[in-house]
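A.B. asks: Quick one: sequence and predicted model below, then my questions.
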Amino acid sequence: MSDSTVTTPPPAPAATPAAAPPPSRWRTTFNEIIGGSVMISILAVVLAMVAGGILIAVTDENVQAASAYFFARPGDTFAEIWKAVSGAYVALFQGAVINPNRPDFVQQIKPITETLTFATPLIAAGLGVGLAFRVGMFNIGGRGQMLIAAACAGWVGFTLHLPWGLHMLLAVVAGVVGGGIWGGIAGLLKARTGAHEVIVTIMLNYVAFYLVSFLLRTPVLQAPGSNNPKSPPIDETAVFFDLLGPQFNLHFGFILVIAATVFVWWLLNRSSLGFKFRAVGINPNAARVAGIDVKNMYVYAMLISGGLVGLAGVSQVLGTVTTGFSSGIDAGIGFDAITVALLGRSKPWGIFIAGILFGAFKAGGFAMQASQGIPIDIVLVVQSLIVLFIAAPPLIRTVFRLPDPSKPKKPKAPKRPVPATTGEAVAAK
C-alpha cells in the first residue's frame, strides 16, 4: 500500500494592482473652470464686495447704536447690518444698471448708459496697459499719455475749423498719435539704452502734466481772454455725437473702444506681430534666439499701447469735457486702467468686461453716496481689494477651496489584494 502524499500547490502570485482610471474629461474641464483665472477674478470681486459690506456695517451709525445692546437684543444689530449693507448695494445697483423707481423708461435705463460712459476711457486705457503687459512691459504712464493725447485732440478740436466728420476724425487721429508717440518714447529708451519702462513712464507723467499745465497758461491751449488754465470749448464738428440721443451722455467713443477691443484681440491672436508680442512676453531670450527683434517689439508695443491709452484721453476731451479741459482731465483713469487690465487678465474681452464693471462702480458709487450717505471712498476700497485678491490667487483658492489646475489631483491607487496563504489555498481546493 503506497503512501499517499498531499501535493501543496504553489502560492498564488500577488495580483498586480489595476491602474487607476484617469479622471474624466468633464471632471478635468470642470476643475479648470472653477480653478482658472476667470473664476479667480469673479471670486475676487465677490470677496471684495463682502469685505466692503463688512466695512459699511462697521462704519454705519445705526449698526453702532444697535451693537451697544447686542447681548440684550442681538436681532436688532443683525437687522441694522442687513439694512445698511443691502441699502448700499441696492443703491449701487440702481445707480449703475437700472432704477425701477424712476418715473419713465428713459430715466430707468439711464444708469446703464452712465456706466458705459464711465467705462469708455477705462476700457481704452486698460487695453493699452494690458497690451504692454502681454509683451512683458509695465506701462505706468497712462496719465501722461492721456494728457498729451487730450492736448493734441483738443488743439485740433478748437483750432481747426473743418466739416463735420473730417474734423472729428482728424482730432481722434491727432490724439491717438500724440499718445502713441509719448508711449513710444519709453519703448525707445528701453530698447536703445535699457532704461526701465516703469521709471521712464512715471517720469514722463510728470513731464506731461507740467507741460500741459504750462501750455494751458499760454495762447497755445488757453481760452482767449481767460485767466484760468483752461482750454476753449471744442467745436461742434469735432465733438463725439450721442448714440442714444441728447437725454443720455453715452457717445460715439463707446463704439470706438469696441472697435479697439476687436483690434487688440485680432492683433494678439491672429497677426504675426501679435505672435511676436506674446513670444517676447513669455520669454524674450527664447524669442531673440528664434530670430525676433526684441528691441523693436518693445518700441512697437509701447507705440500701440500709448495710442490706445491716448484714445482714452480723446474720449475725455471730445466726448465728456467738451466745454474745455484742464490739466486734471485724466481724472485718475491712467492709474485705474492698471486695475482694469489686471482684473481682465490682460485679455481684450476680459478688459472690456472689467472696464464695464469699474464703470459701474463709478456710476453707482455716486448714487450710493447720494441716497445712503455712504462715502465714495468705500467704492475705492472695494476696487483696491479686488486688486489685492487678484494678486493672490492661492488666497482665493484657499478661501473657496478651489482646485489648482496646474496641480492635478492624483487619483487614489486601489488597495492591493492580500495574497492568500498556503493553508487557505489548500482549504479552498
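C.D. replies: That came in fine, so what should we check first?
A.B. asks: from here on, contacts and neighbour counts on C-alpha atoms
C.D. replies: Noted.
A.B. asks: what does stretch 45-59 contact?
C.D. replies: 63-64, 81, 84-85, 374, 378-379, 381-383, 385-386, 389 (CA atoms under 8 Å, 6 or more residues apart in numbering).
A.B. asks: Give me the buried positions along that stretch.
C.D. replies: For stretch 45-59, burial by neighbour count (16 or more other CA atoms under 10 Å) applies to 45, 47-49, 52-53, 56-57.
A.B. asks: And stretch 222-233, by the same measure?
C.D. replies: Within stretch 222-233, the residues scored as buried using 16+ other CA under 10 Å are 222-223, 229-233.
A.B. asks: Ile148 touches Ala174, doesn't it?
C.D. replies: No: taking contacts as CA atoms under 8 Å, Ile148 lies outside contact range of Ala174: 9.9 Å.
A.B. asks: quick one on the thing from earlier: between the buried residues of stretch 45-59, which is closest to Ile292?
C.D. replies: Val45 (38.2 Å; CA to CA).
A.B. asks: Give me the distance between the closest one and Phe361.
C.D. replies: 11 Å (CA to CA, to the nearest Å).
A.B. asks: try Ser271
C.D. replies: 34 Å.
A.B. asks: Which residue of the two possesses the greater neighbour count?
C.D. replies: Phe361 (25 against 13; other CA atoms under 10 Å).
A.B. asks: now for the host helix or strand of Asp76, which elements pack on it?
C.D. replies: Per DSSP states H and E, Asp76 falls inside helix 74-96. Applying 3 or more CA pairs under 8 Å, 6 or more residues apart in numbering; DSSP states H and E, one finds that helix 74-96 contacts helix 37-59, helix 61-67, helix 105-134, helix 348-372.
A.B. asks: As JSON lines, those with distance to Gly307 would be great.
C.D. replies: Putting the helices and strands packed on helix 74-96 into JSON lines (distance: least, CA to CA, whole Å) gives the following:
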{"stretch": "helix 37-59", "distance to Gly307": "27"}
{"stretch": "helix 61-67", "distance to Gly307": "47"}
{"stretch": "helix 105-134", "distance to Gly307": "7"}
{"stretch": "helix 348-372", "distance to Gly307": "15"}
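A.B. asks: one more structure, for comparison:
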Amino acid sequence: MSKMPKWADTILIPLFSILLAFFFSGLVIFAIGKDPFNAIMVMIDGAFGSTGGLGYTLYYATNFIFTGLSVAVAYHAGLFNIGSEGQAMLGGLGVALVCLFIPFGHWTIALPVAVIGAALFGGLWALIPAYLQAKRGSHIVITTIMFNFIASALIGYLLTRVLKVPGAMSSETARFPESTHLPTFHEMLAPLGIMFNKNAPANLAFVVALVACVFFWWLIWRTRLGYQIRAYGQSESAAKYAGISPSRIIIITMMISGALAGLMAINNVMGEAERLIDNAVEGAGFIGIAVALMGRNHPVGIILASILFGFLYQGGAELALWEGIPRELVVVIQALVILFTGALDNMVRMPLERLFVALKRKEG
C-alpha cells in the first residue's frame, strides 16, 4: 500500500525535485558571479516571452514527447529502452526515403505515409534488440546502447556515400519537395487571426505528438495488450502463470517503443530541417529517459516534463546569448534536473512519505 496519495507522488515529488535542482543551479550561477534571479527571468522570457521563443520551446518539447513515450511504454513492461536515440535516427531515414522517393501532391497525403515510414523503421530497429533478449537472453540495456552507435554509423555512411547530394559539402540529403513540407504554427494559426513568429520551428508535429500521447494512454490502460504489458512489467512469473508469453510481450512492446521514437523524425526531419542531416536527433533520445522518469511514465506527466526540458533548452540558449553564461553551465542545470528527478528521487520521496504517515496517525 502506498504511503502517500497518488496526487502527491505525481505532483509533489517532481515539484520538490525541480525546486531543489533550480536551487542548486542558482548556487552555481551565483558562484560564477552572476545573479541567479536575473538568470531565471532571462530563461523564462527567452522561452515563453515571445512567440518566437515559445515556438522553439514547443519544438524541443515535441521531440521529447516522442522519446519520453518511447521510454515509458517499455518501462511499463519492465524494460529499460536506452535505444530511443538510434531508433529516432532510423525513423529519420524512413521519413527521408518516403519524402524523397515517393511523389506526393500535398502534405496531407505525405504526412500519414511519413508517419508509417518513421514508425516502421524505428520499430524494426528496436526489433533486433528485442529478439536478442526474448530469444537469446541478451540484456536489452546493453543491446540498445550498442544499437545507438550502430545507427549513428549507418546514418553517417548513408549520408556521405549514398544519399548525399553530388558535389555538396554537407552530410545531408537533398531538400524534400515543397509538397511534403508541414505547416508551421505561423501558417496554422494565421487563419484564426493569431499571429505567430514565422521563423519559429514549431509545426504540425506537435499535434501528432499529442495524438501519440492519446494513443499511449489508450494502449496502456484501455486495451488487453496494455494490460498484458503492465502485468508482465509487474511480475514476469505471475504473467507466465496467467498465460502471457514473455517473448511476445518483449518483442511487441519494444517495437511499439521504437516506433514512438521513430516518430520524432516527423518533427525534426520532416517538419523543421525538411531534409535528413547527420546527428539530427541531438541527444533527444537520452533526454526522453529523464522525461519519462519525471513524468511518471504517464502521458500527461510526459507532456509537462517535455515542456520543462524544452524550456531548459531554449531558455538556456538565451541565457548563454544574453548573460554570457557558458553553454556548459546550462548543461549542468539540465543535469541537476535529471539528477534530482531521477537518481535522487528517494531523497525527496522518503521525507514526504514520513510526513504523510505522520499526518495519517494524527488524524487517526
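C.D. replies: Arrived safely, thanks for sending. Note that this is a predicted model, so its numbers are computed, not measured.
A.B. asks: TM-score of the superposition?
C.D. replies: In this superposition the chains share a TM-score of 0.90, using TM-score structural alignment, normalised by the length of structure 2; 352 aligned residues with a CA RMSD of 2.4 Å.
A.B. asks: Thr365 of structure 1 corresponds to which position in structure 2?
C.D. replies: Slight slip there: residue 365 of structure 1 is Gly, not Thr. Here Gly365 of structure 1 is matched to Gly316 in structure 2, going by TM-score structural alignment.
A.B. asks: roughly how far apart are Ala363 of structure 1 and Val38 of structure 1?
C.D. replies: Ala363 of structure 1 is 24 Å from Val38 of structure 1, by CA to CA.
A.B. asks: higher neighbour count, the two?
C.D. replies: When Ala363 of structure 1 is set against Val38 and neighbours are counted by other CA under 10 Å, the residue ahead is Ala363, at 26 against 16.
A.B. asks: ok, that one to Val46 of structure 1 distance?
C.D. replies: Note on Ala363 of structure 1: its distance to Val46 of structure 1, by CA to CA, is 19 Å.
A.B. asks: before we move on, back to that, most neighbours per residue, which of the helices and strands packed on helix 74-96 of structure 1?
C.D. replies: Neighbour counts (mean count of other CA atoms under 10 Å) averaged over each of the helices and strands packed on helix 74-96 of structure 1 peak at helix 105-134, with a mean of 26.
A.B. asks: tell me the angle the next helix or strand after it makes with helix 105-134.
C.D. replies: As assigned by DSSP H and E, the chain's next helix or strand after helix 105-134 of structure 1 is helix 142-159. Interaxial angle, helix 142-159 of structure 1 versus helix 105-134 (axes from the mean of the first three to the mean of the last three CA atoms, to 10 degrees): 120 degrees.
A.B. asks: quick one: whatever helix or strand comes next after helix 142-159 of structure 1 to structure 2 mean distance?
C.D. replies: Toward the C-terminus, helix 142-159 of structure 1 is succeeded by helix 166-193 as the next helix or strand (DSSP H and E). Compared with structure 2 after fitting, helix 166-193 of structure 1 deviates on average by 1.3 Å (mean CA distance after the TM-score superposition for structure 1).
A.B. asks: Give the aligned range of helix 166-193 of structure 1 in structure 2.
C.D. replies: Here helix 166-193 of structure 1 aligns to structure 2 at residues 109-136, judged by TM-score structural alignment.
A.B. asks: And stretch 334-352 of structure 1, by the same measure?
C.D. replies: Stretch 334-352 of structure 1 covers residues 285-303 of structure 2 once aligned (TM-score structural alignment).
A.B. asks: Out of the helices and strands packed on helix 74-96 of structure 1, flag the one nearest Gly324 of structure 1.
C.D. replies: Between these, helix 105-134 lies closest to Gly324 of structure 1; by CA to CA that is 17.4 Å.
A.B. asks: Work out for me the element the residue nearest the centre of structure 1 sits within.
C.D. replies: In structure 1, the centroid-proximal residue (CA atoms, centre = their mean) is Val340; its distance is 2.4 Å. Element membership of Val340 of structure 1, judged by DSSP H and E, is helix 333-343.
A.B. asks: tell me which strands and helices that helix is in contact with?
C.D. replies: Looks like helix 333-343 of structure 1 contacts helix 105-134, helix 142-159, helix 348-372, helix 377-390 (3+ CA pairs under 8 Å, 6+ apart).
A.B. asks: And the contacts of the shortest one?
C.D. replies: With CA under 8 Å, 6+ apart as the test, helix 377-390 of structure 1 has contacts from 40-41, 44-45, 47-49, 51-52, 55-56, 339, 342-343, 358, 361-362, 365, 395-396.
A.B. asks: Phe80 of structure 2 pairs with which position in structure 1?
C.D. replies: Using TM-score structural alignment, Phe80 of structure 2 pairs with Phe138 in structure 1.
A.B. asks: Let me know how buried that match is, in neighbour terms.
C.D. replies: Neighbour number of Phe138 of structure 1 under other CA under 10 Å is 19.
A.B. asks: Since that was my last question, I'll sign off now.
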